[in-house]
Structures are given as structure tokens and as C-alpha cells.
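Enquirer: Next come a sequence and a model predicted from it.
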Amino acid sequence: MTTTTSSPTIILIAGHWLGAWAWDEVLEHLTTDRSDVIAMTLPGLDGDDPSRAAKTLDDQAAAVLDVFVRFGVSEDRPATIVAHSGANAPVSLVLDRRPELVHRVVWVDSGPVAPGSVFAPDLPEGVDELPLPSLDALAQQASLEGLSAKVLERFRDRAVPEPGPVLRQPVELTNDARRRVRTTLVCCSIPSAQVLELARAGHAVFAEVANIEHLDVIDLPTGHWPMWSRPRDLARAIQSAASRTS
């Protein structure tokens, strides 16, 4: 039987090109104590940081662990991490390094990466950063379903180029305890049934899902950015997942 726990700290981390601002609409719909919810901008995605293009996945994982310290996350009071899209690489590192500090991880149209994964192995060393592609090119990579012209314009205006080192760095994972962290998949652009089928088949992108010991899934049909297309429903899914203890 599912039970609940009181107000775990919830850390919201958006994917490539995005900062804390990407969660604004979701935050409006969360009914938990707002002091326990942190939307963070990963190192490398702060447009005002002059050294941001040199940031690495290690820098990003360290920043999440710093948030743990600042907000009193501990084994007795573990956090729920909500990771969208490309935030899966630094969050996978966090799960590997300090799994005992994570109550649950919620992957939003995303999932854990496998050891040795590299997001863009062919990105030349001379490329310092990767800007948001044109919307036409982006639509070839991920679903834009549910996003209005106004939302897409804001995305374009506020997007920060992704640091090259983040995209080229292999994700080194050695601690199998990461697979025992309770996990929720919020499946948006690909239905959960298809995700699980691909995981069982050993598909490179989804294979690590098959190794998760405590998994539940939520289908939230929409595009790849549900924080904008279905923010109220995503907030409900996050709260439901954060409150679970089994």
C-alpha cells in the first residue's frame, strides 16, 4: 500500500538550454509548502556567468549536492529530484554519488543514463557551446506539441547555449545503489508502454530503465516540454510522486 511522507524537499531541474525560469508555471500550481521547492539553474546555463561555457557535468552534479547542503537534505530528510530531459546526465551522477540523500527521482520525458554515456560524442573539441537550434530543427529532435507561438518565442529569447564540455563528457557511474532509488517516469512524448518495451529490448537510450528496482510510471501525453504545455498536470504528477514512500 502506498503511504505518504510530509513535505520532502523538491528540486526542479530543467534540461538543455533552460534555467530555473522554465518551471515558473509549474510552481504556480504546486500546493506543497513553497519553501520546500527549489527550481535551480545548473552551472553553464546562467547567461550572466562569463565562464559558463567551461562548466562540466561534474560542476553541475556538485551544484545539486550544494543545494542539498543548503536546504538541509539528509538521510533522515532526503529530497525528491525532478529532472527534465538533458538534466538526466548530472542527476544520474548525483544518484551515483549520494543515492541515500534522494527520496525519489522523477524523470520528466527523460530517464537515467547508462555508464559511459555521452550526449554529443561527435561535437568537436573546438565548439565551446551549442545554441538552441532553429525551431524547425528542434521539432525534428523532440515534440513541440502543446506549445503556443508565444511560448516558443519565450523559449527562443531565454534559452542559453549548452556548454560544450557538458555535452562531450562521459557519464561515469559505478554505484549500483543508484538503481535502488525510487523512481517515477513521467512519460510525455513517448507513451510509457513504448518506453518500457524499448527498455526491455535494450535500446541504448532506455536500457538503464530496465535496471531500476522501484519504478512507477505516469503517462502525461503532450510534447517534450510539459512544464509549458501541461503545467498544472505536471505539478500534480510531481506532488503525487514526491509523496510516495513505496
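Expert: Happy to help now that I have it. Numbers count the residues shown, from 1 in each chain.
Enquirer: From here on, just use CA atoms for contacts and neighbour counts.
Expert: Noted.
Enquirer: how far away is the spatially most central residue of the chain from Ser148?
Expert: By CA atoms, centre = their mean, the chain has its centre lying nearest to Ala83, at 1.8 Å. Separation of Ala83 from Ser148 (CA to CA, to the nearest Å): 23 Å.
Enquirer: Comparison target below:
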Amino acid sequence: MTQRTQQPESPTVILVPGHWLGAWAWDEVLEQLVGAGLRAVPLTLPGLDADDPHRSSRTLEDQAAAIQAALDAAGGTAVLVAHSGANAPVSLVTDRNPEQIRRIVWVDSGPAAPGGIPTTQPGDTCEDVPLPSFDELGAQASLAGLTPEQLERFRTLAVPQPGPVAGAILHLSNPARRQVPTTLVCCSLCSAQVTELSEAGHPMFAEVAQLAEVDQVDLPTGHWPMWSRPADLARIIHDAAAR
């Protein structure tokens, strides 16, 4: 990306990683965004800090509070970038304070519907949901574009998803959340597939059909474009933040 001077009116970009990931997951994208003059803040959500002695007991409310604190610190309005399973806490924050969010960029993800899709079943008491084997993970989400070195780093730095987060039921009630301008970055599924699934009412994409303003951008790669195509993802985020 071209080096640019940071503009005072530029919004803060808050980068929220998905399951098993911390702020480290955004390293390459962050370098690109900062180099382009944007204020960008990568988050490690509560429960995903390996050094937190209470990590396994952190909740979805804790994660939403961390995102809300980042929004408050940004002042004015900010752009939220949410990857994968970050859609639950980001959707919760959007439901509560949509006026603080200038735009949401969903990275191979989308807004969660009320109730959500818990990772664990009701009644499960497991403390953690660890990163599965890559054979199992690859059957759930595309690993396309990732090198052996990137997969090794993923395995080394991944932190188990806390049980209280994985099994949380999402309570959403504010229709104004659907008025926040939205960009969908379509990676493992192309935009045409996302549209088809949303119109069919698929639970993972049903909310997309309810959005007042949504742009879809195709970025063909696997489920972790911050590693497989970081420069291209950063460019999309930059363009979305500038709107």
C-alpha cells in the first residue's frame, strides 16, 4: 500500500480476531494499515490471553466489554473489523451502541442472529475448546493459501476458546444494529454464494439479508486472509474505513 499521512478525521480501526486468536493474528495487516496512515488497534479478547490465570472463565460479556472499551477509547466513531467467530461479541456491541460504529467489516464472517450458533451444546461443562487438528479444522473452514510455517505459528500461538464463550446464547433486540454500514469480505465463500445463502435464510447469513447498507468484496482465499493475503485484506479495510 502507498505510504500516506494520517488524517485527523480518519476513524480508528479496531481489529477483532476470531476463535483461538489474539492481537498477534493481525500483525501483517496492522503493519499495512499503519503504513497507510490509519490508526489501528488489534485486540486480544478476554479468554484468549494465554497468560491470564482466569482465562477459562471469561465470558461473552467480558469480550463485549473489551470491544466496547476500545470503542470508547477511540472517541467519535470507529470501524470494527471482525474475523470469523468474533461475530458474536461484535454483534452484541453493535446491538447496544450502533451509533458508535462507523462501519463494520466482516472478514469471512457476518453478523450473528439472535441466539447465535454456540460452539458447544447446551449443558456442556467443558472449560475450553482447543484448536482441533488441521485435518478436522480444514473440514470446517478452508485452509487455502496458508504455508506450513503459518500453520505452525497458528498451532504454537493458538489459545483454547473459553467454554463460557463457546456455549453462550446471544441476546439481540435492537433493530438499529442493521443500519450500521457493512462490508462483507468474502473469502472461502464468494459473494454470490453468501447472497444465495442469506436469501435462503441460512442461519449463518440470515442477518445479511436484513442489513440496510452492505457491500460485498470478493477476496478468494481461505478462512484466514490476514495471513494468506494480508496486503489485499488491508487494502479492503483501508477503502472501507475511508467511506
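Expert: Structure's in. What do you need? These numbers come from a predicted model, not from an experiment.
Enquirer: Need the TM-score from the superposition.
Expert: With the length set by TM-score structural alignment, normalised by the length of structure 2, the two chains reach a TM-score of 0.94; 236 aligned residues with a CA RMSD of 1.4 Å.
Enquirer: pretty sure the residue nearest to the centre of structure 1 is in a strand, no?
Expert: Yes: counting by DSSP: H, G, I helix; E, B strand; the rest coil, Ala83 of structure 1 is found in a strand.
Enquirer: Which residue ranges of structure 2 form helices?
Expert: Assigned by DSSP state H, structure 2 shows helices spanning 27-35, 60-74, 87-96, 134-140, 148-157, 163-166, 191-199, 225-228, 230-241.
Enquirer: So which bits of the second one are buried?
Expert: Meaning helix 60-74 of structure 2. Within helix 60-74 of structure 2, the residues that count as buried by 16 or more other CA atoms under 10 Å are Leu60, Glu61, Asp62, Gln63, Ala64, Ala65, Ala66, Ile67, Gln68, Ala70, Leu71, Ala74.
Enquirer: Out of the residues you listed, which is nearest to Pro225 of structure 2?
Expert: The closest of those to Pro225 of structure 2 turns out to be Ile67 (CA to CA; 21.6 Å).
Enquirer: Next up, the contacts around the closest one.
Expert: Leu43, Leu45, Pro89, Val90, Val93 (CA atoms under 8 Å, 6 or more residues apart in numbering).
Enquirer: One more pass at 10 Å, please.
Expert: 14-16, 43-46, 61, 73, 80, 89-90, 92-93 (CA atoms under 10 Å, 6 or more residues apart in numbering).
Enquirer: Same check on Ala40 of structure 2?
Expert: Under the criterion of CA under 10 Å, 6+ apart, the neighbours of Ala40 of structure 2 are 11-15, 29-34, 74, 78-80.
Enquirer: repeat that for 8 Å
Expert: By CA under 8 Å, 6+ apart, the residues touching Ala40 of structure 2 are Thr12, Val13, Ile14, Leu15, Leu30, Leu33, Val34.
Enquirer: most neighbours, which of these?
Expert: Within these, Val13 tops the neighbour count with 28 neighbours, counted by other CA atoms under 10 Å.
Enquirer: Quick one: map that one onto structure 1.
Expert: Taking TM-score structural alignment, the alignment pairs Val13 of structure 2 with Ile10 from structure 1.
Enquirer: wait, doesn't Ser84 of structure 2 sit right on Pro111?
Expert: No: Ser84 of structure 2 is beyond contact range of Pro111, at 9.9 Å (criterion: CA atoms under 8 Å).
Enquirer: Which one's more surrounded, those two?
Expert: Pro111 (31 against 19).
Enquirer: any idea how far Pro148 of structure 2 is from the more buried one?
Expert: Separation of Pro111 of structure 2 from Pro148 of structure 2 (CA to CA): 31 Å.
Enquirer: do the same with Thr59 of structure 2
Expert: 32 Å.
Enquirer: Near Arg78 of structure 2, how many other residues are there?
Expert: Not quite, residue 78 of structure 2 is Ala, not Arg. Residues near Ala78 of structure 2, counting by other CA under 10 Å, number 25.
Enquirer: show me what contacts it?
Expert: When contacts are counted by CA under 8 Å, 6+ apart, Ala78 of structure 2 touches Pro11, Thr12, Val13, Ile14, Leu71, Gln100, Ile101, Arg102, Arg103.
Enquirer: try Glu129 of structure 1
Expert: Ala53, Pro161, Glu162, Pro163, Gly164 are the contacts of Glu129 of structure 1 under CA under 8 Å, 6+ apart.
Enquirer: try Ile101 of structure 2
Expert: Ile101 of structure 2 makes contacts with Leu71, Thr77, Ala78, Val79, Leu80, Thr94, Val180, as judged by CA under 8 Å, 6+ apart.
Enquirer: for the residues you listed, which one is nearest Ser173 of structure 2?
Expert: For the contacts of Ile101 of structure 2, the residue nearest Ser173 of structure 2 by CA to CA is Thr94; the value is 10.6 Å.
Enquirer: What count of nearby residues applies to that closest one?
Expert: Using other CA under 10 Å, Thr94 of structure 2 has 25 other residues around it.
Enquirer: Apart from its neighbours in sequence, what residue is nearest the counterpart of it in structure 1?
Expert: Matched by TM-score structural alignment, Thr94 of structure 2 corresponds to Leu95 in structure 1. Take Leu95 of structure 1 and drop its neighbours on the chain: the residue closest to it by CA to CA, 6 or more residues apart in numbering is Arg178, 5.0 Å away.
Enquirer: and Val108 of structure 1, how many residues sit next to it?
Expert: Residues near Val108 of structure 1, counting by other CA under 10 Å, number 31.
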